[in-house]
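[1] give the three-dimensional model of this entry:
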Amino acid sequence: MTNVLDRIGDVSASLVDLYKDLHAHPELSFAEHRTAGIVADRLRDLGFEVHSGVGGTGVVGVLRNGSNLRNTSSLRNSSSLRNSSGATVLLRADMDALPVEEVTGLDYASTERGTDKEGNDVPIMHACGHDMHVVALLGAARILSETVDSWSGTLEVLFQPAEELGAGAQAMVDDGLYDRIPKPDVVLGQHVAPAPAGIVGLHSGAAFAAADSMLVRMFGRGGHGSRPETTIDPIVMAASAVMRLQTVVSREIAGSDIGVLTVGQFHAGTKNNIIADHAEFGLSIRTVNPEVRARVLDAVHRIVRAEAQASGALREPELIAQESFPVLINDGAACDRVSAAFRGVFGEHGVIDPGPVTGSEDVGILADAAGAPLVYWLLGGADPEAYLKAATAGTVEEDIASNHSPRYAPVIQPTLDNGITALTTAALEWLS
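    This next block holds a predicted model:
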């Protein structure tokens, strides 16, 4: 292990320019063509068998090194798997960016624009850190490909499209992912977070929430702004629905249950003195318990329809389901094993249990389709000194940008070193 990890500093330093390049050239979901091409070329140079175009723009590299084991019964017994002749390990990173205009002020900040799935021209930014995920996994792939005398088994490195839509993992599975590569014995991955760099966070069991996105359209009767009595104002109708929806979590689910309901967009009208015909808004729901999920979704439908009726709408509202993510479940035994390995590298205080988080991830689909356990952790990406200063002042929320913020960008070092270290360490737990 020491011989392998000793190489990380040099490998990480060689990837800084690539990280800046990917950050400056982000791509939207299912449009990650440039990123996928760079990834495929680098994996071929490292000696991986490369599968491109999986699920659209997905890339998978396979490196077979010695004997391989696929034994689901021993998989559940960590001691048996530890003594085996080598497992199949899948390491995953996502590649897509977001329609966000970057305001970080970095000299490698994105100025890219693109077309979203609705056909709108939008700015593009790696506001969720997927560029860091890609480069860290490429670093781990290089480290492991150059130290094949230190492990045995099959290494699979998967670069997934469209995580932000909750669609990329399923697209790769549906496109015959596991007909192209062996089913893994374990799926491992990480997500950079606004915690201090040097911290990794793992939670056993339900670790990331399920997510449901929905577009709501409410219909009124348009007219002149000077004569509202001749209209049915859809903005008032929709605004009332938005406000009433804020009571769902606070009044319809127990305080001990996890639930978040966010309205992230609202669109209506074209001019100040025109009452529009319709208004629409988009919302995101996060839950962990299936019964809570059903209750919240039912409440959304009930409230939207009731507000339309109360306003005298002549047409029923439309509630259109969009992105959906399942609950991410970390396997208990596998999570314990990775946690122990991380403590040996990052120290006792460098490994925390963050509890369930209300963010969502679709990586669990890859594990479920393979019948394999999943271990997915958070990787601190904030400057440690800046975080400590903000924590001391009580200004973390103001001073430390979070994922999806136009100000978000992880500090390159030591985040990249730690990301490569975490992936390599976790993989070697299974690659005997």
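[2] CA atoms for contacts and neighbours, from now on please.
    Fine.
[3] tell me how far the residue nearest to the spatial centre of the chain lies from Trp377.
    Note on the chain: the residue nearest the mean C-alpha position is Glu361, at 4.6 Å, using Cα atoms, centre = their mean. Counting by Cα to Cα, to the nearest Å, the gap from Glu361 to Trp377 is 11 Å.
[4] cool, and Ser360?
    With the distance defined as Cα to Cα, Ser360 ends up 12 Å from Trp377.
[5] for those two, indicate the residue with more neighbours.
    Set side by side, Ser360 and Trp377 show more neighbours around Trp377, with 27 against 22, by other Cα atoms under 10 Å.
[6] and for comparison, fold this next one:
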Amino acid sequence: MLTQIGIAAAFGDNSEEPLTVDQLSHRPNVDVLRSIIDKYRPDLAVYEEFYRQVHQDPEVSGMELNTAAVVARHLRKLEFEVHTGIGGHGVAAVFHNGQGKTILMRAELDALPILEETDLPYKSTKRMVDRYGNERPVMHACGHDMNMASLLGTSALLKAAAREWSGTLVIIFQPDEEETGGAQAMVDDGLYTKVPVPDIMLGQHVVPSKSGTVAIRSGPVLVAADSANVRITGGPCPGVNPQQCVDPIPVAIKIISQLEYEVRKDVGPHEDFTVACWGFHAGIPGNDYVAYAEFSLDIKTVKHTVREMAHQTIKRSIIDGCAAAKTPREPVVNFTVRAPLTTNDPSVSEAVGRVFAGYFEANAVEMRFTRACEDFSTLGKKHSVPYAYWNFGGSQATEGPVPTNHSPFFAPAIQPTLQTGTNAMALAALSFLVM
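    As a prediction, the model looks like this:
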């Protein structure tokens, strides 16, 4: 999902309430954490094989039945308390290990409707029917297979090291992240009636930067994203040839082409936002008029005030454009939230950043703010749970173009990527569990 670079010397600001000084008054020595990681790291060959298996058998958003079952089997072997079928195919596992903080760690289950074009011996050649009834090629083009393998490796490490720490682990494997609905679905389906509410949440994502690196920062790290679904009505008008009536296709095209300009006029030249058309449908072959044109917009913002203003401007521009064209009906404009702004809590991310700097040294770098979006923070929104979200690198390429997330060529190097992801998540959790 993201890009990354250089360590956490300059952390940004955040409007969320940080953890109290008392909660973070004691942090374990990095050498202590290093000894735990080195002593209890599991045989990662098990999770390398898991990675290959899931990479070869991906499932699109909302259809992750087999992936969830494989994950649940691994967690049961570790003797976690496992809950399945939450918010669709979501999996949650709990390990109680005495008094201490409750730490939630999350990975994603779903793949993308993309035809894989790598030359891997375990490449996906799978096709499946998605929840909309469309047959699609499927590929783990975002790297959720590596995120899952790393979190399972971390779960095994922490379980083996139980005598070294105290607290509770909550392990979440979330469905439907790519369409950003799975986190809310899990919460709505009673996630916190099955597992305890966490004190801290941790999330990470593999990206196409140097394998072996980790990247974190405080403050905003991923944009907020909203969708707008629009219908502009045309159609026949009384006593006139239908083709002489309002054609909604050119009306819609004209409106779409001007939206970003109209929003920019209102929010100012220096604010960060984008408005893009994601889909367009109009007309049926054989009809001599077009009844309506429908299109979808993707709106990404960083500031709440800009988000609100963008929504108002987009709706007004669509209504005014239809009025000027004299469409027979007012347009229908519906906004929905795809993902909130992902903003790392300073107290959590700075604590994790210090541990990363001590353990990974030169391979601990500063995370860039990117235009990717995520629904990870939704898991803790109702309870205002502070969190940290970071990247770990998966590319061994040293020159030339590197395939990005969502590319048909995206293929993280299994090692040292898997070990880095396993170590990073375990280090982050232990930094709040070892006292």
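[7] TM-score for these two?
    These two chains, once laid on top of each other, score a TM-score of 0.85 by TM-score structural alignment, normalised by the length of structure 1; 399 aligned residues with a Cα RMSD of 2.5 Å.
[8] what are the buried residues along stretch 301-321 of structure 2?
    In terms of neighbour count (16 or more other Cα atoms under 10 Å), stretch 301-321 of structure 2 has its buried residues at 301-302, 306-307, 310-311, 313-315, 317-319, 321.
[9] can you check which part of structure 1 it sits on?
    Under TM-score structural alignment, the match for stretch 301-321 of structure 2 in structure 1 covers residues 287-307.
[10] where do the strands sit along the stretch 101-250 of structure 2?
    Under the criterion DSSP state E, counting those that start in this stretch, the stretch 101-250 of structure 2 contains strands at 102-108, 127-129, 135-137, 167-174, 200-210, 214-216, 219-222, 224-233.
[11] so which of those is the most packed in?
    Most buried of those by mean neighbour count (mean count of other Cα atoms under 10 Å) is strand 214-216; its value is a mean of 32.
[12] picking up where we left off before, so which of the strands of the stretch 101-250 of structure 2 is nearest Thr343 of structure 2?
    Put simply, out of the strands of the stretch 101-250 of structure 2 the one that sits nearest Thr343 of structure 2 is strand 219-222, at 4.0 Å, with distance taken as Cα to Cα.
[13] show me what that closest one is packed up against.
    Packed against strand 219-222 of structure 2, as judged by 3 or more Cα pairs under 8 Å, 6 or more residues apart in numbering; DSSP states H and E, are the following elements: strand 342-344.
[14] report all helices and strands that the helix or strand following the strand it packs on contacts.
    Beyond strand 342-344 of structure 2 on the C-terminal side, the first helix or strand identified by DSSP states H and E is helix 346-360. Packed against helix 346-360 of structure 2 by the contact rule (3+ Cα pairs under 8 Å, 6+ apart) you find helix 30-40, strand 214-216, strand 364-366, strand 387-395, helix 414-433.
[15] counterpart of the last one in structure 1, which residues?
    Meaning helix 414-433 of structure 2. Structural correspondence for helix 414-433 of structure 2: residues 412-431 of structure 1, per TM-score structural alignment.
[16] hang on, the earlier thing: want to throw the strands of the stretch 101-250 of structure 2 into a markdown table with distance to Val91 of structure 2?
    Compiled in a markdown table, those are given as follows (distance: least, Cα to Cα, whole Å):
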| stretch | distance to Val91 of structure 2 |
| --- | --- |
| strand 102-108 | 10 |
| strand 127-129 | 22 |
| strand 135-137 | 25 |
| strand 167-174 | 5 |
| strand 200-210 | 15 |
| strand 214-216 | 26 |
| strand 219-222 | 24 |
| strand 224-233 | 25 |
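[17] next up, the contacts around the aligned partner of Val195 of structure 2 in structure 1.
    With the correspondence set by TM-score structural alignment, Val195 of structure 2 lines up against Ile181 in structure 1. Contacts for Ile181 of structure 1 were tallied using Cα atoms under 8 Å, 6 or more residues apart in numbering; they are Val62.
[18] same question for Phe392 of structure 2.
    Contacts for Phe392 of structure 2 (Cα under 8 Å, 6+ apart) come out as 204-207, 209, 211-215, 417, 420-421.
[19] and it, how far from Leu120 of structure 2?
    Applying Cα to Cα to Phe392 of structure 2 and Leu120 of structure 2 gives a distance of 21 Å.
[20] which helix in structure 2 has the most residues?
    For structure 2, the helix that runs over the most residues, judged by DSSP state H, is helix 304-325.
[21] what's in contact with that helix?
    With Cα under 8 Å, 6+ apart as the test, helix 304-325 of structure 2 has contacts from 232, 246, 251, 255, 259, 262-263, 266-267, 271, 273, 300-301, 330-331, 333, 335.
[22] show the subsequent helix or strand relative to that helix.
    Using DSSP H and E, the next helix or strand after helix 304-325 of structure 2 towards the C-terminus is strand 332-339.
[23] go through that next one and flag the buried ones.
    Within strand 332-339 of structure 2, the residues that count as buried by 16+ other Cα under 10 Å are Val333, Phe335, Arg338, Ala339.
[24] post-alignment, it versus structure 1, mean distance?
    The superposed strand 332-339 of structure 2 is, by mean Cα distance after the TM-score superposition for structure 1, a mean 2.8 Å from where its aligned residues fall in structure 1.
[25] and that strand, how far out from the chain middle?
    Averaged C-alpha coordinates place strand 332-339 of structure 2 at 18 Å from its chain's average position (Cα atoms, centre = their mean, to the nearest Å).
[26] same deal with stretch 281-294 of structure 2?
    If you compare the mean C-alpha spot of stretch 281-294 of structure 2 with that of the full chain, they lie 35 Å apart, counting by Cα atoms, centre = their mean.
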